[in-house]
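A.B. asks: Kindly return the folded structure for what I paste below:
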Amino acid sequence: MSDKTHQLKAFERLLVIMDELREQCPWDKKQTIQTLRNLTIEEVYELGDAILDNDLEEVKNELGDVLLHIVFYSKIGSEKKAFDIADVCNSICDKLINRHPHIYGNVTVENEADVKRNWELIKLKEGKGKKSVLEGVPKSLPAMVKASRIQDKVAGVGFDWEEPHQVFEKVQEELGELQEEVNQNNQDRIESEFGDVLFSMINYARFLKVDPESALERTNKKFIKRFQYLEQKSKDLNKPLSDMTLGEMDIFWEEAKRLPK
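C.D. replies: All right, here's what the predicted structure looks like:
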């Protein structure tokens, strides 16, 4: 049996199970696209965690959960005679072919930047009634992810800095403006300028080829690991953290920094 045949049979098995669950399971029967939405978001975040942990076994499991949701939505769509899983597959196939004219057409590209630029221009042409490349950015995205997508999209149509040092200079400029408002204790302006700093840092991350969301989450995990080490040392000494001096805490914090990653 070829790999492709094996893969198709596994997918068919999932479709059969979905049909059975939808017909026989009280919980699965009740689900709608609205009730599944929050669960889908949760599954995607769990997949993101597994990717950050580089746990490939868990990535496999979480991909299965996400795939189940795709099949579930498609099953509901077929019941409403709106679409089925074949329509979903064909839709993305058509989209990929249309957005890769350098593979399936006669367009010539020289690099990744050309591909991204063509992608955004084609998306704008595809959009029914859309007048802005930014209309494709979901409103409900977390602010940091949304900022990244905004910057990716405008860069895709040529609105971008030319060199990384220019972006870093912008970061420094925004930091200076923030400090001016801090010095003047202007709270409303502080929030505005702080937002500008974050936006410019996210833009700089793009030039450094760093995903800011992943970078921050890695730092979160690192901080949690070190702080929990500090908490454990506090328990070992039978001395509450609130009774320890910052100097005492710092000793264990430095120890935690030397732990294997």
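A.B. asks: going forward, measure contacts between C-alpha atoms and count neighbours the same way
C.D. replies: Will do.
A.B. asks: Walking through the stretch 1-150 of the chain, point out its helices one by one.
C.D. replies: With helices called from DSSP state H, counting those that start in this stretch, the stretch 1-150 of the chain shows them at 3-24, 26-30, 33-52, 56-79, 85-99, 101-104, 112-126, 143-156.
A.B. asks: The fourth one relative to helix 33-52, how many degrees between them?
C.D. replies: Using axes from the mean of the first three to the mean of the last three CA atoms, to 10 degrees, one finds that helix 56-79 and helix 33-52 are set 160 degrees apart in direction.
A.B. asks: Just the buried positions in helix 56-79, please.
C.D. replies: 58-59, 62-63, 65-69, 71-77 (16 or more other CA atoms under 10 Å).
A.B. asks: of those residues, closest to residue 243?
C.D. replies: Among the buried residues of helix 56-79, residue 58 lies closest to residue 243 (CA to CA), at 39.8 Å.
A.B. asks: Out of the buried residues of helix 56-79, which comes closest to residue 143?
C.D. replies: Nearest to residue 143 among the buried residues of helix 56-79: residue 66, at 22.9 Å, using CA to CA.
A.B. asks: In the buried residues of helix 56-79, find the pair that's most separated.
C.D. replies: Greatest spatial distance in the buried residues of helix 56-79: 58 and 77, 28.8 Å, computed using CA to CA.
A.B. asks: if we can go back for a sec, make a markdown table out of the helices of the stretch 1-150 of the chain and add distance to residue 225.
C.D. replies: What follows is the helices of the stretch 1-150 of the chain, written out as a markdown table (distance: least, CA to CA, whole Å):
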| stretch | distance to residue 225 |
| --- | --- |
| helix 3-24 | 38 |
| helix 26-30 | 38 |
| helix 33-52 | 15 |
| helix 56-79 | 20 |
| helix 85-99 | 41 |
| helix 101-104 | 46 |
| helix 112-126 | 37 |
| helix 143-156 | 23 |
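A.B. asks: With respect to residue 250, which of the ones you listed lies nearest?
C.D. replies: Nearest to residue 250, of the helices of the stretch 1-150 of the chain and by CA to CA, is helix 33-52 at 27.4 Å.
A.B. asks: Would you do the same for the sequence below? I want to compare the two.
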Amino acid sequence: MNSRANQLKAFDRLLTIMDELRAQCPWDKKQTMETLRHLTIEETYELGDAILDNDLEEVKKELGDVLLHIIFYAKIGSETNDFDIADVCNSICEKLISRHPHIYGDVKVENEEDVKRNWENLKLKEGKKSVLEGVPKSLPALVKANRIQEKVAGVGFDWEAPNQVWEKVEEELAEFKTEVQSGNQDAMESEFGDVMFSMVNYARFLNINPENALERTNKKFSKRFQYLEEKAKAINKPLKDMSLAEMDVFWEEAKSL
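C.D. replies: Predicted coordinates:
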């Protein structure tokens, strides 16, 4: 691996290239934080895909893309004298030091859960009015549910055992079933949301990341369906002309691959 000197040299090289692009490239000149925002979100999702695929070469490339965006935002911030990359680095350094008193202070912790509780309590002492302030409003709902539950658990608002959470799942499923039978669309949607929220909570107790779990299933389903499409094409029969029984033969084949 590279030495610290080489790592800093590479970082300095990226900063220099960013300066040159911002000064000379017509596209880079035009960008603002607002125009970069959706691209940053896209790059983050691409990094997430690479991580789920365990493609470390792709992870390296996508980390570079995300890092470029961080450098880009800092460059724009420096142009208005609001902040630069040094301010960004120093800000996170100071936060990490203040949030880890068990490393940089005299606080004692026994385990990871103690660290999480300290983290949330420290944020409240820093002036945050709610532990939920740190959950971005624009997060996808499934990810947001998981983060909300992690946040409140960090200050002790949590179930004591997994079986209690599963009982809540069963309770929410029964309520959802009742509303399905009633035919009230709004009530069905509300109860379905409760079912999903409770399932996310149960997943957390089992140390399962619900977003990762669902994405694995998405990928598995897509792979099997694409196999089905390939087989249908091979026999020159459109899927719309195949019976479910015919499609199921290829689907079972795909499951065994």
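A.B. asks: hmm, back to that, from the buried residues of helix 56-79 of structure 1, which single one is nearest residue 233 of structure 1?
C.D. replies: The closest of the buried residues of helix 56-79 of structure 1, once distances to residue 233 of structure 1 are taken by CA to CA, is residue 58, at 30.6 Å.
A.B. asks: tell me which element the counterpart of residue 250 of structure 2 in structure 1 falls in.
C.D. replies: Counting by TM-score structural alignment, residue 250 of structure 2 corresponds to residue 252 in structure 1. Using DSSP states H and E, the element containing residue 252 of structure 1 is helix 246-257.
A.B. asks: Next, the buried residues of that helix.
C.D. replies: So, applying 16+ other CA under 10 Å, buried residues of helix 246-257 of structure 1: 249, 252-253, 256.
A.B. asks: before we move on, what about stretch 234-247 of structure 2?
C.D. replies: By 16+ other CA under 10 Å, the buried positions in stretch 234-247 of structure 2 come out as residue 247.
A.B. asks: Ok, stretch 219-226 of structure 1 next?
C.D. replies: Neighbour-count burial for stretch 219-226 of structure 1 [16+ other CA under 10 Å]: 225-226.
A.B. asks: now swap in stretch 123-130 of structure 2 and tell me
C.D. replies: With the criterion 16+ other CA under 10 Å, stretch 123-130 of structure 2 contains buried residues residue 123.
A.B. asks: With stretch 7-23 of structure 1 instead?
C.D. replies: Going by 16+ other CA under 10 Å, stretch 7-23 of structure 1 has these buried residues: 14-15, 18, 22.
A.B. asks: Quick check: the farthest pair among the residues you listed?
C.D. replies: For the buried residues of stretch 7-23 of structure 1, the farthest-apart pair by CA to CA is 14 and 22; their separation is 12.1 Å.
A.B. asks: Next, find the distance separating the aligned residue in structure 1 for residue 16 of structure 2 from residue 85 of structure 1.
C.D. replies: When structure 1 is aligned by TM-score structural alignment, the residue opposite residue 16 of structure 2 is residue 16. Distance of residue 16 of structure 1 to residue 85 of structure 1, computed by CA to CA, to the nearest Å: 12 Å.
A.B. asks: Also residue 190 of structure 1?
C.D. replies: For residue 190 of structure 1 relative to residue 85 of structure 1 (CA to CA), the value is 49 Å.
A.B. asks: And for residue 96 of structure 1?
C.D. replies: 17 Å.
A.B. asks: Residue 203 of structure 1 now?
C.D. replies: Counting by CA to CA, the gap from residue 203 of structure 1 to residue 85 of structure 1 is 37 Å.
A.B. asks: What are the boundaries of the helices in the stretch 151-257 of structure 2?
C.D. replies: 162-182, 185-205, 210-234, 244-255.
A.B. asks: Looking at those, spot the one closest to residue 34 of structure 2.
C.D. replies: helix 210-234 (26.7 Å).
A.B. asks: so where is the closest one in structure 1?
C.D. replies: The aligned range for helix 210-234 of structure 2 is 212-236, by TM-score structural alignment.
A.B. asks: quick one: contacts of the matching stretch?
C.D. replies: For stretch 212-236 of structure 1, contacts defined as CA atoms under 8 Å, 6 or more residues apart in numbering pick out 52, 144-145, 148, 202, 205-206, 240-241, 249, 252-253, 256-257.
A.B. asks: Name the nearest of the residues you listed relative to residue 123 of structure 1.
C.D. replies: Among these, and counting by CA to CA, the member closest to residue 123 of structure 1 is residue 148, at 17.6 Å.
A.B. asks: Give me the neighbour count for that closest one.
C.D. replies: Other residues near residue 148 of structure 1 number 19, with proximity taken as other CA atoms under 10 Å.
A.B. asks: What about the closest residue to it other than its chain neighbours, how many residues nearby?
C.D. replies: Among residues not flanking residue 148 of structure 1 along the chain, residue 202 sits closest, at 6.5 Å (CA to CA, 6 or more residues apart in numbering). Residues near residue 202 of structure 1, counting by other CA under 10 Å, number 23.
A.B. asks: circling back: neighbour count for residue 96 and residue 85 of structure 1, which is higher?
C.D. replies: The neighbour comparison of residue 96 of structure 1 against residue 85 (other CA under 10 Å) goes to residue 85, with 18 against 14.
A.B. asks: residue contacts, that one?
C.D. replies: 71, 74-75, 78 are the contacts of residue 85 of structure 1 under CA under 8 Å, 6+ apart.
A.B. asks: 6 Å instead, please
C.D. replies: residue 74 (CA atoms under 6 Å, 6 or more residues apart in numbering).
A.B. asks: now swap in residue 124 of structure 1 and tell me
C.D. replies: Contacts of residue 124 of structure 1 by CA under 6 Å, 6+ apart are residue 133.
A.B. asks: And for the one 3 residues further on?
C.D. replies: Shown in contact with residue 127 of structure 1 (CA under 6 Å, 6+ apart): no residues.
A.B. asks: what about residue 131 of structure 1, distance to residue 176 of structure 1?
C.D. replies: Residue 131 of structure 1 sits at a distance of 35 Å from residue 176 of structure 1 (criterion: CA to CA).
A.B. asks: and if you look at residue 34 of structure 1?
C.D. replies: 45 Å.
A.B. asks: for residue 114 of structure 1, same thing?
C.D. replies: Distance, residue 114 of structure 1 to residue 176 of structure 1, by CA to CA: 35 Å.
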